[in-house]
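Student: after the sequence you'll find the predicted model.
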Amino acid sequence: MPYRLLSPYLALGLATVTLAGCSKEQSQQQAAPAPMVAVVTIKGEQLPNIIELPGRIEAVRTAEVRARINGIVQRRLYKEGTDVGEGAPLFQIDPSQYRAQVQQGQAALQRALAARANAASVVARYKPLVADRSVSGQENDAAVSELRQAEAQVAEARAALAQNQLELSYTTIRAPIAGRVGRAEVTEGALVSSGEATLMTRVNQMAPLYAVFTESNSAILDLIEQVRSGQLKIASLNAVEVHLVLDNGSDYGSPGKLDFTDQSVDPQTGTQTIRAVFPNPSRLLTPGQFVRGRLQVGTVGGSVAVPERAIQFQGEQASVIVVGDGDVVAARPVQLGAQVKGRWIIRSGLKTGERVVVDGWQKVRPGQKVRIQGAPKAQPAAPAAGR
């Protein structure tokens, strides 16, 4: 058969084979079962109202150790960055001058005591002589006056000696509180001054510690309105539990308690200060540390939450896969609240009764029909009677 007669037949055969292959592929796709997914049905719950705020750790007590006398620093008596007890010695200032002043004070006291003893003996001698007028009353009055002056000089010498001894004690600089002592601000050989109140080091109490947060006044007013309307239930502000998230994203294990809310608003920022107290047995928290606080301020009725694994993230946008009518899935953007016990609280985007895919959403696409894991299978129709 000529070539020109063969070409139409050959083209028709190729088209037939192609159509048969496409039909087979389509039938295979139609025969593929719908993917299996696990879902959770959204229910309204009484969930905790979590407020996240940035904050900073502060010491409950901070003491600046300053010089109370003038002198040369001889020694540093502590190791920087260690815990010290109240009254622990920190620095030694040269005591030579102050020891000499104590000795001078002691000598002055002894001189005053001797003068008082002499004046007292004169008064004692004059006393019987005044009755028989061997000593005039004027002389007796002068002796009594000298005795009183001598007693005043003794008191003055005692006070001066006490002041000298006090200044001598100031040559040993001690920790005013128990806590962790910081780095030394002066070194051996440095001249310190009481007039300038030279800063020598700092001591911070490390347990417990404060976490200080700020919240806008408008947000606090909204919170008060929710409490008044009954939407938010709070037992007591003193019972508000606070959890910390550290700067590296890890959770601080020990919860704290809210203990102070400032009643004044900062006019520059429009915020109020909120403070919580935390135990710090392992010394993991340090003053100045940045943290995030998660305040559990009461509970809110009718809230919804989904497991963490149901949430998909594209940048900062969160979404879930929702199973609608006919078991067809669709993507739904949601606004997230806080994480509570392995679940995300949903602020908006979902309502009660909807079904959210928690497992298997990676293998489905919007508009696709799915099978629900654990759903009852459709039963085949019963055969008609007589067949």
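Tutor: Yep, it's here. Numbers count the residues shown, from 1 in each chain.
Student: every contact and neighbour count from this point should use C-alpha atoms.
Tutor: Noted.
Student: show me where this protein has helices.
Tutor: 3-31, 96-131, 137-169, 217-229 (DSSP state H).
Student: how about those in CSV, adding mean neighbour count and distance to L295?
Tutor: Putting the helices of the chain into CSV (neighbours: other C-alpha atoms under 10 Å; distance: least, C-alpha to C-alpha, whole Å) gives the following:
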stretch, mean neighbour count, distance to L295
helix 3-31, 11, 52
helix 96-131, 16, 55
helix 137-169, 17, 48
helix 217-229, 13, 13
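Student: which one, of the ones you listed, ends up nearest to L90?
Tutor: helix 137-169 (12.8 Å; C-alpha to C-alpha).
Student: show me what contacts N280?
Tutor: 206-209 (C-alpha atoms under 8 Å, 6 or more residues apart in numbering).
Student: just give me the closest of the residues you listed to L168.
Tutor: M206 (30.6 Å).
Student: how near is the residue nearest to the closest one when sequence neighbours are not counted to I173?
Tutor: Of all residues not flanking M206 in the chain, G179 sits nearest, at 5.8 Å (C-alpha to C-alpha, 6 or more residues apart in numbering). For G179, the distance to I173 equals 15 Å [C-alpha to C-alpha, to the nearest Å].
Student: then P54?
Tutor: Applying C-alpha to C-alpha to P54 and I173 gives a distance of 38 Å.
Student: between the two, which one's more packed in?
Tutor: I173 (23 against 16; other C-alpha atoms under 10 Å).
Student: put this next to the first one:
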Amino acid sequence: MNRNFQFIGKNYFLFLIFFSSTLLNYSCSKKEEIVLPPIQVNAVKAIQTEVPIYEEFVAQVYGESDVDIRSRVEGWITSLNFREGSFVKKGTLLYVIDDIQYQTNVDREQSQLASAKTEMVRAQNELARVRPLAEMNALSKQDLDNAEASYKASVARVEAAEASLSNTKIELGYTRVYAPFDGVIGISNFRVGDYVTRAGTSSVLATISSIGAVRVRFQISEREYLRLTRFTQEELERTRKNVKIILADSTLYEETGEINLADREIDPKTGTLTVEARFPNPKGILRPGLFVKARILITTLPNAILVPQRAVIQQQHLSQVYLINESGEIKATPVETGPRTDDAWVILSGVKQGDMVAILGTTGLTPETKIEVIEQTWPEKSQNP
């Protein structure tokens, strides 16, 4: 019994070994038969074109005129006659300040002027009476001199009263505050019932800005300034008249600006020079205080080689692209990059016009990798406007 059991066990063990070996051989033969499909790789052709090179600077928008409207008299605000944030025309009545005391001053000065004029008429009549008598020696020369002095003094008092009356009328006029020019008025710092003074920050009622055109200010570094000084007159004029701005939503403002001034000095605290450009603003899109990017045309590269930025792989100081030859083989190639323009790199060396450059999906690829090239359309839009 034991002998039979041992025989069966031995045969069963041999069967397991044979079965396992058969499965292993079958599995290996299956693996040898598996052929992986080629990896799809998107690619574009490097292009050669004229490329304008721009520099971008953080900038801020100012109105063509930004004026603080200040109170020139003291008193209580009795009327607010505009809608905050709206467009107002030159001469529009904006504020009315309580004018009772100023009207009282005018009335008092008018009374004093009338009194002075009356005194002047009396002195004039007295002089007219004394002069012929003095000529006949009926009155002394002293009497004539006194009469003439009295008349001249009365004339001076009239002139002083007139000046004082004019001043009080001017102050009365200051109780009505008008828009100095066409523009957009901001939020009022005072409401009806508030007391305003003529001095300090409390005298600023509101600010009005003229925005038919705007000023855009930005700072350039000393290095950039020195580079501009080496431009020819033609290059400077082209740069001066080709200023663009990029808005906060990354869109390009449709109007082109022109540099109209640069500060007289380099700021010693920041090492920068303030530059100002003027932009038309016919639709009123640009408002004072808006932060934008100023884009200035620096130079133009006549025959630049371009590839998409996403095709360039950068690792520390090394830049490379994956080139695909006519046989469909892919190879990592070091390149020297120049400036960026829109969604492209300018390639100074390593790529020539028409070379097929792989984009995306290049991780882990080797020259032995089977690939299927899917050529993409690029560029989708023209380079810098």
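Tutor: In hand now; what should we look at? Quick caveat: nothing in here was measured; it's all calculated off a predicted structure.
Student: distance to D327 of the first structure added to the helices of the first structure, as a markdown table?
Tutor: What follows is these, written out as a markdown table (distance: least, C-alpha to C-alpha, whole Å):
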| stretch | distance to D327 of the first structure |
| --- | --- |
| helix 3-31 | 17 |
| helix 96-131 | 92 |
| helix 137-169 | 85 |
| helix 217-229 | 38 |
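Student: nearest to D83 of the first structure, of the ones you listed?
Tutor: Of the helices of the first structure, nearest to D83 of the first structure by C-alpha to C-alpha is helix 137-169, at 22.6 Å.
Student: next, the mean deviation of that closest one compared to the second structure.
Tutor: Using mean C-alpha distance after the TM-score superposition for the first structure, helix 137-169 of the first structure ends up 1.4 Å from its aligned counterpart in the second structure, as a mean over the superposed pairs.
Student: ok now that helix, how far from the chain's centre?
Tutor: 57 Å (C-alpha atoms, centre = their mean, to the nearest Å).
Student: cool, and stretch 361-377 of the second structure?
Tutor: 44 Å.
Student: in that stretch, which residues are buried?
Tutor: Across stretch 361-377 of the second structure, burial judged by 16 or more other C-alpha atoms under 10 Å covers 362, 365, 370-371, 373.
Student: out of these, which are inside strands?
Tutor: Applying DSSP state E to these, the entries found in strands are 371, 373.
Student: just flag the most distant two among the buried residues of stretch 361-377 of the second structure.
Tutor: L365 and V373 (13.1 Å).
Student: between these two, what contacts are shared?
Tutor: With C-alpha under 8 Å, 6+ apart, L365 of the second structure and V373 have no common neighbours.
Student: contact partners for the residue nearest to M206 of the first structure?
Tutor: Contacts of G179 of the first structure by C-alpha under 8 Å, 6+ apart are 83-86, 203-206.
Student: would you turn the residues you listed into CSV with distance to A318 of the first structure and neighbour count?
Tutor: Formatted as CSV, the contacts of G179 of the first structure follow (distance: C-alpha to C-alpha, whole Å; neighbours: other C-alpha atoms under 10 Å):
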residue, distance to A318 of the first structure, neighbour count
D83, 46, 18
V84, 50, 21
G85, 51, 14
E86, 53, 13
V203, 46, 25
N204, 43, 23
Q205, 42, 21
M206, 40, 26
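Student: D327 of the first structure: which of these is nearest?
Tutor: M206 (57.4 Å).
Student: aligned to F218 of the second structure, what sits in the first structure?
Tutor: F218 of the second structure maps onto F213 in the first structure when the alignment is built from TM-score structural alignment.
Student: hang on, I meant E109 of the second structure
Tutor: Under TM-score structural alignment, E109 of the second structure pairs with G105 in the first structure.
Student: check the gap between its match and P267 of the first structure for me.
Tutor: In terms of C-alpha to C-alpha, G105 of the first structure sits 56 Å off from P267 of the first structure.
Student: would you mind finding the match for V204 of the second structure in the first structure?
Tutor: Applying TM-score structural alignment, one finds that V204 of the second structure aligns to L199 in the first structure.
Student: wait, that match touches A67, no?
Tutor: Yes: counting by C-alpha atoms under 8 Å, A67 is a contact partner of L199 of the first structure at 6.7 Å.
Student: got the buried residues for the longest strand seen in the second structure?
Tutor: Counting residues, the longest strand in the second structure under DSSP E turns out to be strand 47-70. For strand 47-70 of the second structure, a neighbour-count test (16+ other C-alpha under 10 Å) marks 47-48, 51-54, 56-67, 69-70 as buried.
Student: go on, stretch 293-302 of the second structure?
Tutor: 293-298.
Student: quick one: what's aligned to G182 of the first structure in the second structure?
Tutor: Looks like G182 of the first structure aligns to G186 there (TM-score structural alignment).
Student: can you tell me, leaving aside adjacent residues, what's nearest to that match?
Tutor: Per C-alpha to C-alpha, 6+ apart, closest to G186 of the second structure is G85, 4.8 Å.
Student: check contacts around that neighbour.
Tutor: 184-187.
Student: give the aligned equivalent of it in the first structure.
Tutor: Match for G85 of the second structure (TM-score structural alignment): G81.
Student: and for the match of G182 of the first structure, the neighbour number?
Tutor: 17.
Student: next: the one 10 residues further on.
Tutor: The number of residues packed around V196 of the second structure, counting by other C-alpha under 10 Å, is 21.
Student: ditto for V242 of the first structure
Tutor: With other C-alpha under 10 Å as criterion, V242 of the first structure counts 24.
Student: skipping adjacent residues, who's closest to it in space?
Tutor: L295 (4.5 Å).
Student: tell me the spacing between that neighbour and I274 of the first structure.
Tutor: Taking C-alpha to C-alpha, one finds L295 of the first structure at 10 Å from I274 of the first structure.
Student: please apply the same query to V329 of the first structure.
Tutor: For V329 of the first structure, the distance to I274 of the first structure - C-alpha to C-alpha - is 44 Å.
Student: these two: who's more crowded?
Tutor: V329 (22 against 18).
Student: any idea what the more buried one aligns with in the second structure?
Tutor: In the second structure, V329 of the first structure lands on I330 (TM-score structural alignment).
Student: got the contact list for the residue nearest to its match when sequence neighbours are not counted?
Tutor: Nearest non-adjacent residue to I330 of the second structure, counting by C-alpha to C-alpha, 6+ apart: I324, 4.5 Å away. Going by C-alpha under 8 Å, 6+ apart, I324 of the second structure touches 330-331, 355-358.
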